[in-house]
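Colleague: Please find the sequence and the predicted model below.
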Amino acid sequence: MNIPATGRRVLVSGASRGLGRAVARAFAANGDRVAVHYGSRQDEACRTLESLAGTGHVLVGGDLSDPAEAARIAGAAAGELGGIDVLVNNAAVNLPHPLADTSYEDWSALWQRHVSVNLVATANLSHLAARRMIEAGTGGRIVNIGSRGAFRGEPDHPAYGATKAAVHALGQSLAVSLAPYGIGVASVAPGFFDTERVAHRLSGAEGEAIRAQSPFGRVASAEEIAAAVLWLASPVAEWSSGAVLDLNGASYLRT
């Protein structure tokens, strides 16, 4: 299989801001062409697109929780880029729903939302991208954005933790099934990292407590996570297929 080191066609879901934006920038700086996907934040996605190094990048919008929309999004990205060599499944929701304080109606609706976006959309987009990689016959990479919460638990966000654990398991299943086609599949499991969405939590006592989770006394940057994603998608990372890479600054150690 001939997977290039640069000049790849890369689809990044949920790339309007935060980690998705950092991942898109990392691939663009590497010389790849990126399809920047967004769900509803078109203005922010346009800013991501405008910030990318190089040329040939495209914008694709739509609701990945709708299977028909997911197919349209993958088709649009592949059409604009001329194919898909790398898929980064970053799009996700993470809405609080502690059991003791959440009505059954809200609980049920939020679980459905997390499953449809975090898990089913990831599975659908993986199918859509992988089938194109198989047809092209040149291999490829899929990198899933999981979470430390899949291992240590998320008491206020249980559906998020559960769906991210499922994403890790999905990635390992796909790693086995897609290896004969030269397609590597891996996941990252970040701990807390700094983005505009969570910046308000990093001030005061809460911020001190969050930084104290790691013996480094800080949280990660989105760029640090993106660098690991870029490596996992590289030609030299084939033997990491099936891995779930912890990126949490030794804040949680699995056995």
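Modeller: All right, it came through fine.

Colleague: can we go C-alpha only for contacts and neighbour counts from here?
Modeller: Noted.

Colleague: Next up, the contacts around the closest residue in space to residue 91 that isn't next to it in sequence.
Modeller: Distance criterion Cα to Cα, 6 or more residues apart in numbering; nearest residue to residue 91, sequence neighbours excluded, is residue 14 at 4.0 Å. Neighbouring residues of residue 14 by Cα atoms under 8 Å, 6 or more residues apart in numbering: 20, 36-39, 89-92.

Colleague: With residue 132 instead?
Modeller: With the criterion set at Cα under 8 Å, 6+ apart, residue 132 makes contact with 83-84.

Colleague: can you pull out the helices in the chain?
Modeller: Taking DSSP state H as the criterion, the chain carries its helices at 18-29, 42-51, 67-81, 104-114, 121-136, 149-152, 158-178, 204-212, 222-232.

Colleague: what's the most buried one of the ones you listed?
Modeller: Counting by mean count of other Cα atoms under 10 Å, helix 18-29 has the highest mean neighbour count of those, with a mean of 24.

Colleague: can you give me the offset of it from its chain's centre?
Modeller: Its chain's average C-alpha position is 11 Å from that of helix 18-29, according to Cα atoms, centre = their mean, to the nearest Å.

Colleague: quick one, it and helix 222-232 angle?
Modeller: 50 degrees (axes from the mean of the first three to the mean of the last three Cα atoms, to 10 degrees).

Colleague: picking up where we left off before, can you redo the helices of the chain as a markdown table with distance to residue 9?
Modeller: Formatted as a markdown table, the helices of the chain follow (distance: least, Cα to Cα, whole Å):
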| stretch | distance to residue 9 |
| --- | --- |
| helix 18-29 | 10 |
| helix 42-51 | 15 |
| helix 67-81 | 6 |
| helix 104-114 | 28 |
| helix 121-136 | 11 |
| helix 149-152 | 30 |
| helix 158-178 | 19 |
| helix 204-212 | 36 |
| helix 222-232 | 13 |
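
Colleague: wait, which of those helices is closest to residue 244?
Modeller: helix 158-178 (6.7 Å; Cα to Cα).

Colleague: Please list the residues outside the closest one that contact it.
Modeller: Taking Cα under 8 Å, 6+ apart as the rule, helix 158-178 contacts 93-95, 97-98, 110-111, 114-115, 118-119, 122-123, 130, 144, 146-147, 149-151, 153-154, 183-187, 241-244.

Colleague: one more structure, for comparison:
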Amino acid sequence: MNFQNKTVLITGASGGIGRTTAIAFATAGARVALHYGQRQESAQQIRESLPGEGHGLVQADLADAIAVEQMVSEAIAQLGHIDILVNNAGVYQEHPLDQTSYSDWQTVWQQTLNVNLLGAANITYCVARHMIERRSGRIVNVSSRGAFRGEPNATAYGASKAGLNALGQSLAQHLAPYNIGVMTVAPGFVETDMAREVLDSPRGDSVRQQSPLNRVARPEEVAHTILFLAADESLFLTGGIVDVNGASYLR
């Protein structure tokens, strides 16, 4: 896949899937703007390690709508334009209903939806308006198998990802006349820092055994799928949701 002369904004690019996706796009010739929330040093190190030149760095609290708008404007200023948006940033907090106070329940739901769904919706709005003017673009959302399989201990996370799926499919229909594709990748567990605590715990083996491959996904496998969906030749996949879960959950 060749992304020469393409520009990409990736949210949550300071680690995990975002970091690996940034490296993959840059290796394929793209210029990348890496968004981070708080991990500035990590994001800077990743930018400095990317092959090629002209990569950018932008910061925003995705729960802050004004900060999101400013961040997108800064990314456009650094890159000149945005061809591809990857909505990768997300938060995960366990809050089992039978063990969580009502006030904590409210807090976790608000925080999770503000980042995973409303943050992604606001970024998509700002970038899509820019893409509409250019009558071209790709938006790839990073969802989760939890949107389909359920997240019994993190219900807000599962609901936010289900909402992200619906957002992507609705916008795929709305933005198609502008030659803008909106696709979604839905991984299961991935070898990232976010999943490390679970994978290294006594639960780790049972998690890996959920897949007949007896492992979880590597970040590179998710990044490869994101690049495939963002490619010029993949426009007719708009509205699609691609599972990357090693057959651990089939729908």
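Modeller: Alright, I've got the coordinates. Note that the structure is predicted; figures quoted are calculated from it, not measured.

Colleague: helices and strands around the top strand by length along structure 1, which ones?
Modeller: Determined from DSSP state E, the single longest strand within structure 1 is strand 183-190. Applying 3 or more Cα pairs under 8 Å, 6 or more residues apart in numbering; DSSP states H and E, one finds that strand 183-190 of structure 1 contacts strand 140-145, helix 158-178, helix 222-232, strand 244-247.

Colleague: Tell me the residues of structure 2 aligned with the second one.
Modeller: Alignment of helix 158-178 of structure 1 against structure 2: residues 155-175, by TM-score structural alignment.

Colleague: How far off centre is that stretch?
Modeller: 12 Å.

Colleague: measure the residue sitting nearest the centre point of structure 2 to residue 184 of structure 2 for me?
Modeller: What sits nearest the mean C-alpha location of structure 2, by Cα atoms, centre = their mean, is residue 88, with 1.5 Å. From residue 88 of structure 2 over to residue 184 of structure 2 the distance is 10 Å, taken as Cα to Cα, to the nearest Å.

Colleague: Need the overlap of contacts for the two.
Modeller: 141-142.

Colleague: thinking again about what came up before, spit out the contact partners of whichever residue in structure 1 pairs up with the residue nearest to the centre of structure 2.
Modeller: Using TM-score structural alignment as the criterion, residue 88 of structure 2 maps onto residue 90 of structure 1. In this structure, residue 90 of structure 1 makes contact with 12-15, 19-20, 144-145, judged by Cα under 8 Å, 6+ apart.

Colleague: Which members of these are the farthest-apart pair?
Modeller: 15 and 144 (13.4 Å).

Colleague: For the counterpart of residue 116 of structure 1 in structure 2, list the residues it contacts.
Modeller: Under the alignment defined by TM-score structural alignment, residue 116 of structure 1 is paired with residue 114 of structure 2. Neighbouring residues of residue 114 of structure 2 by Cα under 8 Å, 6+ apart: 62-63.

Colleague: Please report the number of neighbouring residues for the equivalent of residue 8 of structure 1 over in structure 2.
Modeller: Alignment note (TM-score structural alignment): residue 8 of structure 1 maps to residue 6 of structure 2. The number of residues packed near residue 6 of structure 2 is 18, by other Cα atoms under 10 Å.

Colleague: give me every residue that touches residue 28 of structure 1.
Modeller: Contacts of residue 28 of structure 1 (Cα under 8 Å, 6+ apart): 34, 52-54.

Colleague: What is the aligned counterpart of it in structure 2?
Modeller: Aligned partner of residue 28 of structure 1 by TM-score structural alignment: residue 26.

Colleague: mind checking how far the match of residue 116 of structure 1 is from residue 123 of structure 2?
Modeller: 12 Å.

Colleague: Residue 17 of structure 2 too?
Modeller: Distance from residue 17 of structure 2 to residue 123 of structure 2, by Cα to Cα: 18 Å.

Colleague: same check, this time on residue 8 of structure 2
Modeller: 13 Å.

Colleague: follow-up on the earlier one: with distance to residue 254 of structure 1 added, can I get the helices and strands packed on strand 183-190 of structure 1 in CSV?
Modeller: Below are these laid out as CSV (distance: least, Cα to Cα, whole Å):
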stretch, distance to residue 254 of structure 1
strand 140-145, 18
helix 158-178, 13
helix 222-232, 19
strand 244-247, 9
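
Colleague: ok, so of the contacts of residue 90 of structure 1, who is nearest residue 232 of structure 1?
Modeller: residue 144 (10.0 Å).

Colleague: you'd agree that closest one is up against residue 92?
Modeller: No. Applying Cα atoms under 8 Å as the test, residue 144 of structure 1 and residue 92 come out as separate, 10.7 Å apart.

Colleague: okay, residue 15 and residue 144 of structure 1: which has more neighbours?
Modeller: residue 15 (31 against 24).

Colleague: which ones are touching the more buried one?
Modeller: 21, 23-24, 36-38, 45, 48, 90-91.

Colleague: Of those residues, which is the nearest to residue 60 of structure 1?
Modeller: Of these, the one sitting nearest to residue 60 of structure 1 (Cα to Cα) turns out to be residue 37, at 4.8 Å.

Colleague: how much space between that closest one and residue 204 of structure 1?
Modeller: 34 Å.

Colleague: Just give me the neighbour total for the closest residue to residue 179 of structure 2 other than its chain neighbours.
Modeller: Once flanking residues are discounted, residue 179 of structure 2 sits nearest to residue 136: 4.9 Å by Cα to Cα, 6+ apart. Each residue near residue 136 of structure 2 was counted by other Cα under 10 Å, and the total is 20.

Colleague: so who does residue 136 of structure 2 touch?
Modeller: 83, 178-180.

Colleague: again with residue 8 of structure 1
Modeller: 31-33, 84-86.

Colleague: Including distance to residue 223 of structure 1, could those go into a markdown table?
Modeller: Converted to a markdown table, the contacts of residue 8 of structure 1 look like this (distance: Cα to Cα, whole Å):
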| residue | distance to residue 223 of structure 1 |
| --- | --- |
| 31 | 17 |
| 32 | 17 |
| 33 | 18 |
| 84 | 23 |
| 85 | 21 |
| 86 | 18 |
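
Colleague: tell me the two of those residues that are most distant?
Modeller: 31 and 84, at 14.8 Å, using Cα to Cα across those.
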